[in-house]
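Colleague: need a structure here:
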Amino acid sequence: MIVVVDSNFLQNPMLETYFNESATNKVVIIDYAAMEAFKGDTLTSVVKSTAILRRFPRQVLIAHGTKTVGRLTGTREEIAKAMINDEGTAEFREFSAHLDRYERGVRPDGVERQLLDTGRWATDHLNAAQAENANLLDVFKELTDGIFTKEEISKIRRGEQEEGWVAKGFGLVRDLASDLLSRHPDGSVKLDPKDYYNNFIFRMSLCVFVQLMDWIRVGSPSALKPARLLNDRVDAMFATYGTYFDDVLSLDKQMLRTFWETDAILRFVYAREHEK
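Modeller: Alright, predicted model coming up:
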């Protein structure tokens, strides 16, 4: 199995059990998990967060960041393979050996400075992401205003499926994905229609839509606090990566629900497409 592991699961004994069950059981580490491991009190945090991973370095795969994976095309399996950063994976094994020695007190010049610099970068990056969320509510308001009727919102809150709002929802996902693809940092991404459902940005947009439905069920998106928005944004990243692999290991029930619902929608869509 190959699963994505959430940062909140890195110190869980069940992760060690998963590794011990089979040498072919591997985990994928995304950039947000790495940032969570380094942020705050870096020298303490990174040692604790990587303790289990460092005992199984050959079962750890490092993923490319979202800027890279957002441009990938192909089948789900082809994209999953291309998502793995071979150089980063090899570097993690070296890093594990260095950190093991650091933990034992063998500390070459520059190691602490490098760890602390990485910790500051991780903290700054997460703080910047939280600052960006200040405009996120306006984006959602603009996307959703006038799309769903009061009756449709009532049905969403009651958990009722209805062809009208579901169709509108998929239109919203496509609009959001198209907008993000057009504004990719490395230039606009053009997709063949057959590759659309496999693209990372489309799947991330679908995750965000699933979260939006959850927000509507419990109240108004405008009532959400920036910290909650940041948490949901990070959850969407873990869930999106998870749709390319076998599962997600996490203690966050809400994030797992986002992953399961998104994965179920994708499987349903693929089944419908296959019937045509």
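Colleague: hey, let's count contacts and neighbours off CA atoms from now on
Modeller: Will do.
Colleague: Report all helices and strands that whichever strand or helix holds residue 231 contacts.
Modeller: Assigned by DSSP states H and E, residue 231 belongs to helix 226-242. In terms of contacts (3 or more Cα pairs under 8 Å, 6 or more residues apart in numbering; DSSP states H and E), helix 226-242 is packed against strand 2-5, helix 111-132, helix 200-218, strand 247-249, helix 253-275.
Colleague: switch the cut-off to 7 Å
Modeller: With contacts taken as 3 or more Cα pairs under 7 Å, 6 or more residues apart in numbering; DSSP states H and E, helix 226-242 sits against strand 2-5, helix 111-132, helix 200-218, helix 253-275.
Colleague: Take those and lay them out in TSV including mean neighbour count and distance to residue 17.
Modeller: Listed next are the helices and strands packed on helix 226-242 as TSV, based on neighbours: other Cα atoms under 10 Å; distance: least, Cα to Cα, whole Å:
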stretch	mean neighbour count	distance to residue 17
strand 2-5	22	13
helix 111-132	16	28
helix 200-218	22	29
helix 253-275	15	20
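Colleague: Can you lay out these as CSV showing distance to residue 101?
Modeller: As requested, the helices and strands packed on helix 226-242 are exported to CSV (distance: least, Cα to Cα, whole Å):
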stretch, distance to residue 101
strand 2-5, 25
helix 111-132, 11
helix 200-218, 37
helix 253-275, 35
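Colleague: For residue 241, which of the ones you listed is the nearest?
Modeller: Among the helices and strands packed on helix 226-242, strand 2-5 comes nearest to residue 241, with 7.0 Å by Cα to Cα.
Colleague: Name the residues that touch the closest one?
Modeller: With Cα atoms under 7 Å, 6 or more residues apart in numbering as the test, strand 2-5 has contacts from 25-29, 241-242, 245-250.
Colleague: Would you do the same for the sequence below? I want to compare the two.
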Amino acid sequence: MITLLADSNALRHPGLKAYLQASRDHAIALSDQTLVEMRKTRALSTSRESLQIVAYYPQQSYALRRTHEMLGENIASKEQAHLLFDYEATAYLTDLSRRLLVLPSPLGLAEEMTQHEADAQFIMARLTEEVSTLEPGLVSAAKDFTQAELMQIRTMKDVTDGTRRKLLDLLKETTGSFILQNQEPGRRAPMLLRDAMGQFAFRYSLCMLLYYMEWVRIGRQTGKKLPLRVNDVVDMQLAATGTYFNGVLSADANLQIISNTARGVLRGSGAYVGEDWRVPQPAEEGDRAIGDASPTDPG
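Modeller: Down below sits the predicted model:
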């Protein structure tokens, strides 16, 4: 089965229908962050529009376990990636998508979506607090790389042993900090790199580091407004989770760059990454096509 992780905007793109129609072996997965993005404002109307594709293709749509529930998983194969599916949440999502299409709205649906909206806003508020202290350390770490090293990582071409070692050493540090803060606060035992690379903590740390390395590479200044940084962090979580599957379905160019680069870094380090997949696009869509789920020429 080909599985693409879809962001909230991609769910409304006509190219997605072509992808699902092409084969019953084509599927989409929705993360908890995608659902939060969908529900944080006007949850009822936004979800009604975004989840139409799920209602039409319920057998090809899946909900993933919440991010905090997958932290301890070490995914090293395509078969193990299925451990990230939440089949109970999937059943609820497909049922909800059908009820959202019923007009007038079924009894209790408005209240149900109001609660979803409140929950999403709470999660975004908590994430905002966490992100507010995140940027300085990552920017500082990214500045340790020269422009030549940044380009090697960005393109995954002619990467020297020194650059690879420098990146992995930094990732060990950032991954360890993430695990101690969010996963195993009392952990003292070291973790083998091959085990760390299969965990979300490592892949999320990689995506966040790549994100700020790209900032440094193009000379962008820090100080981006906090709400926008929060949105970027959500995107990096999608990019990290997408490495377990066949790619990320999104029109966001920056998200695609980080996703593709992370997949290349992980694959080059011997970690499991889902096979890359290019989304077939209907001819009439032209330049409205969703970005590829497969790596593109960075040049």
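Colleague: Could you work out which of the helices and strands packed on helix 226-242 of the first structure reaches nearest to residue 142 of the first structure?
Modeller: Per Cα to Cα, nearest to residue 142 of the first structure of those: helix 200-218, 12.9 Å.
Colleague: Export the contacts of strand 2-5 of the first structure as TSV, with columns for neighbour count.
Modeller: As requested, the contacts of strand 2-5 of the first structure are arranged in TSV below (neighbours: other Cα atoms under 10 Å):
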residue	neighbour count
25	14
26	20
27	28
28	23
29	24
241	26
242	25
245	18
246	11
247	20
248	24
249	21
250	19
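Colleague: among those, which two are most distant?
Modeller: Across those, the longest distance by Cα to Cα is 16.9 Å; it joins 25 and 241.
Colleague: List the buried residues for stretch 133-151 of the second structure?
Modeller: Using 16 or more other Cα atoms under 10 Å as the test for burial, stretch 133-151 of the second structure gives 135, 138, 139, 142, 145, 149, 150, 151.
Colleague: actually stretch 171-182 of the first structure, not the one I wrote
Modeller: 172, 173, 174, 176, 177, 178, 180, 181.
Colleague: which residues in the second structure does that stretch match up with?
Modeller: Taken onto the second structure by TM-score structural alignment, stretch 171-182 of the first structure occupies residues 169-180 there.
Colleague: For stretch 15-30 of the first structure, what is the distance to the chain centroid?
Modeller: Mean-position distance between stretch 15-30 of the first structure and its chain equals 18 Å (Cα atoms, centre = their mean, to the nearest Å).
Colleague: whoops, stretch 254-265 of the second structure was the one
Modeller: 10 Å.
Colleague: and what of stretch 200-218 of the second structure?
Modeller: 13 Å.
Colleague: Please apply the same query to stretch 59-67 of the second structure.
Modeller: Computed by Cα atoms, centre = their mean, the chain-centroid distance of stretch 59-67 of the second structure equals 13 Å.
Colleague: start and end residues in the first structure for that stretch, please.
Modeller: Residue correspondence for stretch 59-67 of the second structure in the first structure, counting by TM-score structural alignment: residues 58-66.
Colleague: just the helices in the stretch 51-200 of the second structure please.
Modeller: Taking DSSP state H, counting those that start in this stretch as the test, the helices found in the stretch 51-200 of the second structure are 52-56, 78-81, 87-100, 109-131, 135-142, 147-155, 161-178, 193-196, 200-218.
Colleague: Redo those helices as CSV? Include distance to residue 20 of the second structure.
Modeller: Below are the helices of the stretch 51-200 of the second structure laid out as CSV (distance: least, Cα to Cα, whole Å):
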stretch, distance to residue 20 of the second structure
helix 52-56, 9
helix 78-81, 20
helix 87-100, 15
helix 109-131, 27
helix 135-142, 38
helix 147-155, 30
helix 161-178, 35
helix 193-196, 33
helix 200-218, 27
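Colleague: Indicate which one of the ones you listed is closest to residue 65 of the second structure.
Modeller: Among the helices of the stretch 51-200 of the second structure, the nearest to residue 65 of the second structure by Cα to Cα is helix 87-100 (7.8 Å).
Colleague: Could you give me the buried positions within that closest one?
Modeller: Using 16+ other Cα under 10 Å as the test for burial, helix 87-100 of the second structure gives 89, 90, 93, 94, 96, 97, 98, 99, 100.
Colleague: now do stretch 16-29 of the second structure
Modeller: Per 16+ other Cα under 10 Å, stretch 16-29 of the second structure contains these buried residues: 16, 17, 19, 20, 26, 27, 28, 29.
Colleague: and residue 244 of the first structure, how far is that from residue 268 of the first structure?
Modeller: Distance, residue 244 of the first structure to residue 268 of the first structure, using Cα to Cα, to the nearest Å: 15 Å.
Colleague: most centrally placed residue in the second structure?
Modeller: With distances taken as Cα atoms, centre = their mean, the second structure has residue 238 as the residue nearest its mean C-alpha position (0.8 Å).
Colleague: show me the contacts for the counterpart of it in the first structure.
Modeller: Using TM-score structural alignment, the equivalent of residue 238 of the second structure in the first structure is residue 238. Counting by Cα under 7 Å, 6+ apart, residue 238 of the first structure touches residue 6.
Colleague: In this structure residue 258 of the second structure contacts residue 207, no?
Modeller: Yes: contact criterion Cα atoms under 7 Å: residue 258 of the second structure and residue 207 qualify, at 6.3 Å.
Colleague: shared neighbours, these two?
Modeller: Common neighbours of residue 258 of the second structure and residue 207, using Cα under 7 Å, 6+ apart, are residue 239.
Colleague: circling back: now, which of the buried residues of stretch 16-29 of the second structure lie within strands?
Modeller: Among these, DSSP state E puts 26, 27, 28, 29 in strands.
Colleague: could you dump those to a markdown table with distance to residue 79 of the second structure?
Modeller: Shown next, in a markdown table, are these (distance: Cα to Cα, whole Å):
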| residue | distance to residue 79 of the second structure |
| --- | --- |
| 26 | 16 |
| 27 | 15 |
| 28 | 16 |
| 29 | 15 |
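Colleague: and which of those is nearest residue 127 of the second structure?
Modeller: Among these, residue 29 lies closest to residue 127 of the second structure (Cα to Cα), at 21.9 Å.
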